[in-house]
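[1] Sharing a model prediction with you, sequence too.
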Amino acid sequence: MSGLDALPAWAALLTALLVLLGAVVTLIGSIGLLRLNSFYSRVHAPTLGTTVGMASILAGSALYFSVIDARPVIHEILIAIFVTLTTPVTLMLLVRAALYRDRTEGSGDVPTEETAEDAILRTED
């Protein structure tokens, strides 16, 4: 028994909309991964899609199980915290590794460390 017969229509509709919104945002992030041309552009789109899509899907899940169990369900909050903390850290590590590789190989598309530091110092003034 799935408990769907005990789910009110408003909760079912809101859950479906949240899960659908999360799926669409995640799909848009995945399409951005395919469409963008450089590595540095590609890592940005899926990260945003993952974070916003995950938040919508987990909100729908929390709503569904809170209504079915008639008590607040907080497992989704723990999942959201874990994904929200690990996604940007993973992105940062990937970009730093790619920057190191590109600078070591002498790629012309990536500024040198000195140029990047100069740009940071100019913005601080």
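    Ah, there it is. Numbering: from 1, shown residues only.

[2] Please count neighbours and contacts with C-alpha atoms only from this point.
    Fine.

[3] show me what contacts residue 100?
    Counting by CA atoms under 8 Å, 6 or more residues apart in numbering, residue 100 touches no other residue.

[4] Which helix or strand lies directly C-terminal to the helix or strand hosting it?
    Taking DSSP states H and E as the criterion, the element that holds residue 100 is helix 75-105. Next helix or strand after helix 75-105 toward the C-terminus (DSSP H and E): helix 113-124.

[5] returning to what we had before: so what angle separates the directions of the helix holding residue 100 and helix 113-124?
    120 degrees (axes from the mean of the first three to the mean of the last three CA atoms, to 10 degrees).

[6] quick one: buried residues of helix 75-105?
    Residues 76, 80, 83, 84, 91, 99, 102, 103 are the ones in helix 75-105 that count as buried (16 or more other CA atoms under 10 Å).

[7] In TSV: the residues you listed, plus distance to residue 35.
    Shown next, in TSV, are these (distance: CA to CA, whole Å):
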residue	distance to residue 35
76	31
80	27
83	24
84	24
91	18
99	21
102	21
103	25
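
[8] Closest one of those residues to residue 32?
    Checking the buried residues of helix 75-105 against residue 32 by CA to CA gives residue 91 as the nearest, at 15.3 Å.

[9] here comes the other one, which I'd like you to weigh against the first:
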Amino acid sequence: MTGQTVADILAGTCLISGALLSLAAGVGLLRFPDLLSRMHAATKPQVLGLLLILAGTALRLQNTIDITTLVLIGVFQLVTAPVAAHMIGRAVYRSGQVRADLLVVDELADDRTNGGPEPRHRSPER
């Protein structure tokens, strides 16, 4: 097998794997019961699926300018997806639209019932 054939096989594998992960993210958005679960499905497999698709595209194109653009797209996705998911989750939690029966541990329950976080006190020096 030539180098081009190996690159084509790797590119195809990355593209198909990325497409399957993106499909799994879409199915998770439709099937999960609450917003926090849907948010998890929208960020984790979707970002990995996009990175695999970008890697497969980069293997296929093999052009410096195109690869640089694909790397920038991947970096921006890695930076913005977690921040957006965090802000959405925070807004939903603060508005009280979280299903408490689906949470395993609710570490913020005291903060929500008391009206906000308590001030942190420094422990005494030893």
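    Great, that's in hand. Every value quoted in this text rests on a predicted model; they were computed, and no experiment measured them.

[10] What's the TM-score once they're superposed?
    TM-score for the superposed chains, counting by TM-score structural alignment, normalised by the length of structure 1: 0.72, backed by 106 aligned residues with a CA RMSD of 2.7 Å.

[11] now the helix holding residue 100 of structure 1, how far from the centre of its chain.
    Helix 75-105 of structure 1 has its C-alpha centroid displaced from the chain centroid by 10 Å (CA atoms, centre = their mean, to the nearest Å).

[12] do stretch 47-57 of structure 2 as well
    Worked out by CA atoms, centre = their mean, stretch 47-57 of structure 2 lies 13 Å from the chain centre.

[13] got it, and stretch 44-58 of structure 2?
    For stretch 44-58 of structure 2, the distance to the chain centre is 11 Å (CA atoms, centre = their mean).

[14] what's around the residue mapped onto residue 48 of structure 2 from structure 1, how many residues?
    Applying TM-score structural alignment, one finds that residue 48 of structure 2 aligns to residue 52 in structure 1. By other CA atoms under 10 Å, the residues close to residue 52 of structure 1 number 19.

[15] Would you mind confirming that residue 52 of structure 1 is in contact with residue 24?
    No: look at residue 52 of structure 1 against residue 24 with CA atoms under 8 Å: they stay out of range, at 10.2 Å.

[16] list the buried ones in stretch 56-67 of structure 1?
    Quick answer for stretch 56-67 of structure 1 (16+ other CA under 10 Å): 56, 57, 58, 59, 60, 61, 62, 63, 64, 65, 67.

[17] Which secondary structure element is home to the match of residue 48 of structure 2?
    In the assignment (DSSP H and E), residue 52 of structure 1 maps to helix 44-69.

[18] Which strands and helices lie in contact with that helix?
    helix 9-35, helix 75-105 (3 or more CA pairs under 8 Å, 6 or more residues apart in numbering; DSSP states H and E).

[19] Mind putting the ones you listed into CSV with distance to residue 120 of structure 1?
    As requested, the helices and strands packed on helix 44-69 of structure 1 are exported to CSV (distance: least, CA to CA, whole Å):
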stretch, distance to residue 120 of structure 1
helix 9-35, 28
helix 75-105, 16
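
[20] mean shift of stretch 5-21 of structure 2 relative to structure 1?
    Here the mean offset of stretch 5-21 of structure 2 against structure 1 after fitting is 1.0 Å, by mean CA distance after the TM-score superposition for structure 1.

[21] so that stretch corresponds to what in structure 1?
    Using TM-score structural alignment, stretch 5-21 of structure 2 pairs with 9-25 in structure 1.

[22] So what touches that stretch?
    Applying CA under 8 Å, 6+ apart, the set of residues contacting stretch 9-25 of structure 1 is 49-50, 52-61, 63-64, 67.

[23] Identify the residue nearest the residue most central in space within structure 2 in space, chain neighbours excluded?
    In structure 2, the centroid-proximal residue (CA atoms, centre = their mean) is residue 43; its distance is 2.4 Å. Nearest residue to residue 43 of structure 2 in three dimensions, chain neighbours excluded: residue 81, at 6.2 Å (CA to CA, 6 or more residues apart in numbering).
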